[in-house]
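Participant: Everything below, folded, please.
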Amino acid sequence: MNPRTPQDAPGAGHELAWTPIAEEAVRAARVLHPEEHQLPRPNRRRVLTVANQKGGVGKTTSAVNLAAGLALHGLKTLVIDLDPQGNASTALNVDHRSGTPSVYEALLGEVSLADAAAVSEQSPNLLCVPATIDLAGAEIELVSMASREARLKEALTDEALDQLGVDYIFIDCPPSLGLLTVNAMVAAQEVLIPIQCEYYALEGLGQLLSNIELVQRHLNPELAVSTILLTMYDGRTKLADQVTQEVRSHFGDVVLKTVIPRSVKVSEAPGYGQTVLAYDPGSRGAMSYLDAAREVAERGAQEGTA
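Facilitator: Presented below is the predicted three-dimensional model:
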């Protein structure tokens, strides 16, 4: 939970006691009345690849909920679903049946990203380029293509992005380190890594960081790990605190202060074609993702990079 000053509280200036309950009330108001709490725009358009080759760490969940949090509070946000499973498309309730204009056609150069982007019904500021089942064979098709590692970067033209007018782009990667993930890293400036607060949290992270270094060295020198988000935190266990402390001591300020709790509501939301912010805006999971989105926005406004 992020500390707030008494001046942030309702009735500030009237010496209202600033208590945890008051803080929860302010956070709930921000979720339920987003138009009154706009987030600052970044100094430049930010493109973040959300990556972790380990499955079940909250990667897609974090991508769509951070995007929704930013969009609900005034920032135009695009989610590019680069995972053939299409879970981000499902969570944003965007059509991703075979034949729908999608990221697959954009990678092949058959449609522009602007033409493939669909508006989510959850917010007019929230767009998604869906993934259809056709993307499942893209890894094989890309192997024989020219500039196979830069197909997504070529699709992310200034013209297409200016047409969409987006402030943030989140690229949701598959849980692997194949060509699709490499395309995401070549197209982005930043990598956001979700890490779950569990025993095997750091398993495979070394390989992911090594791959990021390879991309930096050979394909995209601007790429940097800008943000780490701790997910699935269970305050009842000592292990969760140990993992949190270990990640913070190793990565420092790159780790967001906000930690996402383990939550049934967060898990249920995609089944209804919603983010948790739409499914249960007053839940702990929704408010935590909103706090994380605010951190991302504040870093982007202050530094131009998280």
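Participant: For the rest of this, base every contact and every neighbour count on C-alpha atoms.
Facilitator: Fine.
Participant: got the contact list for the spatially most central residue of the chain?
Facilitator: Relative to the mean C-alpha position of the chain, the nearest C-alpha, by C-alpha atoms, centre = their mean, is the one of A63, at 2.6 Å. When the contact criterion is C-alpha atoms under 8 Å, 6 or more residues apart in numbering, the partners of A63 are V50, V79, A88, F170, I171, D172.
Participant: this one as well, want them side by side:
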Amino acid sequence: MFAIANQKGGVGKTTTAINLATALAAVGEKVLLIDLDPQGNASTGLGIGRNDRSPGSYEFLLGLNPLAECVRSSQIPSLEVMPASVQLAGAEIELIDMDDREHRLDQALNGPGGEARQRWTIILIDCPPSLGLVTLNALVSVDAVLVPLQAEFLALEGIGALGNTIERVKKRLNPKLHIAGVVLTMVDRRMTLSQQVEADVRGHYGELVFGTTIPRNVRIAEAPSHGMPVLIYDNACAGSQAYILLASEFIRRRRTIAEQAEQKASHEPAS
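Facilitator: As a prediction, this is how the structure comes out:
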């Protein structure tokens, strides 16, 4: 289970959520994309109309409706969506006075029976561009965070703040939480600044940064207005090909981590 998060807006977070989910579903994974952003852009980008978004993530987060009632099929086989409505904007205030306010999503997704993990092989959560209670709920419920990072000058500042938040959540609320990887987005290698930012990010975060980068691409920008991922809108464009490569790299990383965990468990003495 992965949160796709960055408190800085406009970094390609939702675009990455939509297209990574699509690419993973295309190679046989059973994927759930949870839209936790009140703007509902992930829902729009997957063709979920505004009149078909309730019950959705707002109702699920607040415990008003069960999982089955909050999920919709998408136009992509094996990809389902929990859409976001404008009601989610009020969730920050409503959560303040609730018991276990940071654990609402965790309890709903990972509660008795573990229905969500049994039904889907990968769950992606598209977080809002903030570090409030809604994002905190996502960070408490997932195993790891995927960080889209725009190849621009102020990018490192934003990821620093997010990294500090992840460390605090790990210490206090979710010991397994870690950064699964950093995805460089809107990369234009014709620009010296873009190359410099990429070099700085790779120098600072090393192997955490995915080898695959997402280029600036007009087809990526056009696709959401048609209610579809760029992989469906134009499968041959540079943006689509990049997301296919990113999905392959993502799967390889997951497999490696799973193998390492298996080896570690096999070497631990039985209690």
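Participant: related to what we said a few turns ago, going by distance to L113 of structure 1, which of the contacts of A63 of structure 1 wins?
Facilitator: If you rank those by distance to L113 of structure 1 using C-alpha to C-alpha, V79 comes first, at 11.0 Å.
Participant: Quick one: classify the closest one as helix, strand or coil.
Facilitator: Reducing the assignment to helix, strand or coil with DSSP: H, G, I helix; E, B strand; the rest coil, the entry for V79 of structure 1 is strand.
Participant: quick one: what's aligned to it in structure 2?
Facilitator: With TM-score structural alignment as the criterion, V79 of structure 1 lines up with L33 in structure 2.
Participant: Which residue in structure 2 aligns with K153 of structure 1?
Facilitator: Under the alignment (TM-score structural alignment), K153 of structure 1 maps onto D106 of structure 2.
Participant: follow-up on the earlier one: quick one: which of the contacts of A63 of structure 1 is most hemmed in?
Facilitator: A88 (33 neighbours; other C-alpha atoms under 10 Å).
Participant: what's the helix or strand for that one?
Facilitator: With elements taken from DSSP states H and E, the one containing A88 of structure 1 is helix 87-91.
Participant: That helix vs structure 2, average offset?
Facilitator: Between helix 87-91 of structure 1 and the aligned residues of structure 2, the post-superposition mean distance stands at 0.4 Å (mean C-alpha distance after the TM-score superposition for structure 1).
Participant: The helix or strand just after that helix corresponds to what range in structure 2?
Facilitator: Sequence order places helix 103-108 as the next helix or strand after helix 87-91 of structure 1, per DSSP H and E. Helix 103-108 of structure 1 corresponds to residues 57-62 in structure 2, going by TM-score structural alignment.
Participant: The residue mapped onto S194 of structure 2 from structure 1: what's its closest spatial neighbour, skipping adjacent residues?
Facilitator: S194 of structure 2 maps onto A240 in structure 1, with residues paired by TM-score structural alignment. Spatial nearest neighbour of A240 of structure 1, chain neighbours left out: C197 (4.9 Å); criterion: C-alpha to C-alpha, 6 or more residues apart in numbering.
Participant: That neighbour maps to what in structure 2?
Facilitator: That one, C197 of structure 1, aligns with A151 by TM-score structural alignment.
Participant: if I pick its match, what's in contact with it?
Facilitator: A151 of structure 2 touches L184, T185, M186, V187, S194, Q195, V197, E198, counting by C-alpha under 8 Å, 6+ apart.
Participant: The second one corresponds to which position in structure 1?
Facilitator: Residue correspondence to structure 1 (TM-score structural alignment): T185 of structure 2 is matched to T231.
Participant: Is it correct that its match falls within a strand?
Facilitator: Yes: secondary structure of T231 of structure 1, determined by three-state DSSP: located in a strand.
Participant: these two touch, right, it and P261?
Facilitator: Yes: under the criterion of C-alpha atoms under 8 Å, T231 of structure 1 is in contact with P261, at a separation of 6.3 Å.
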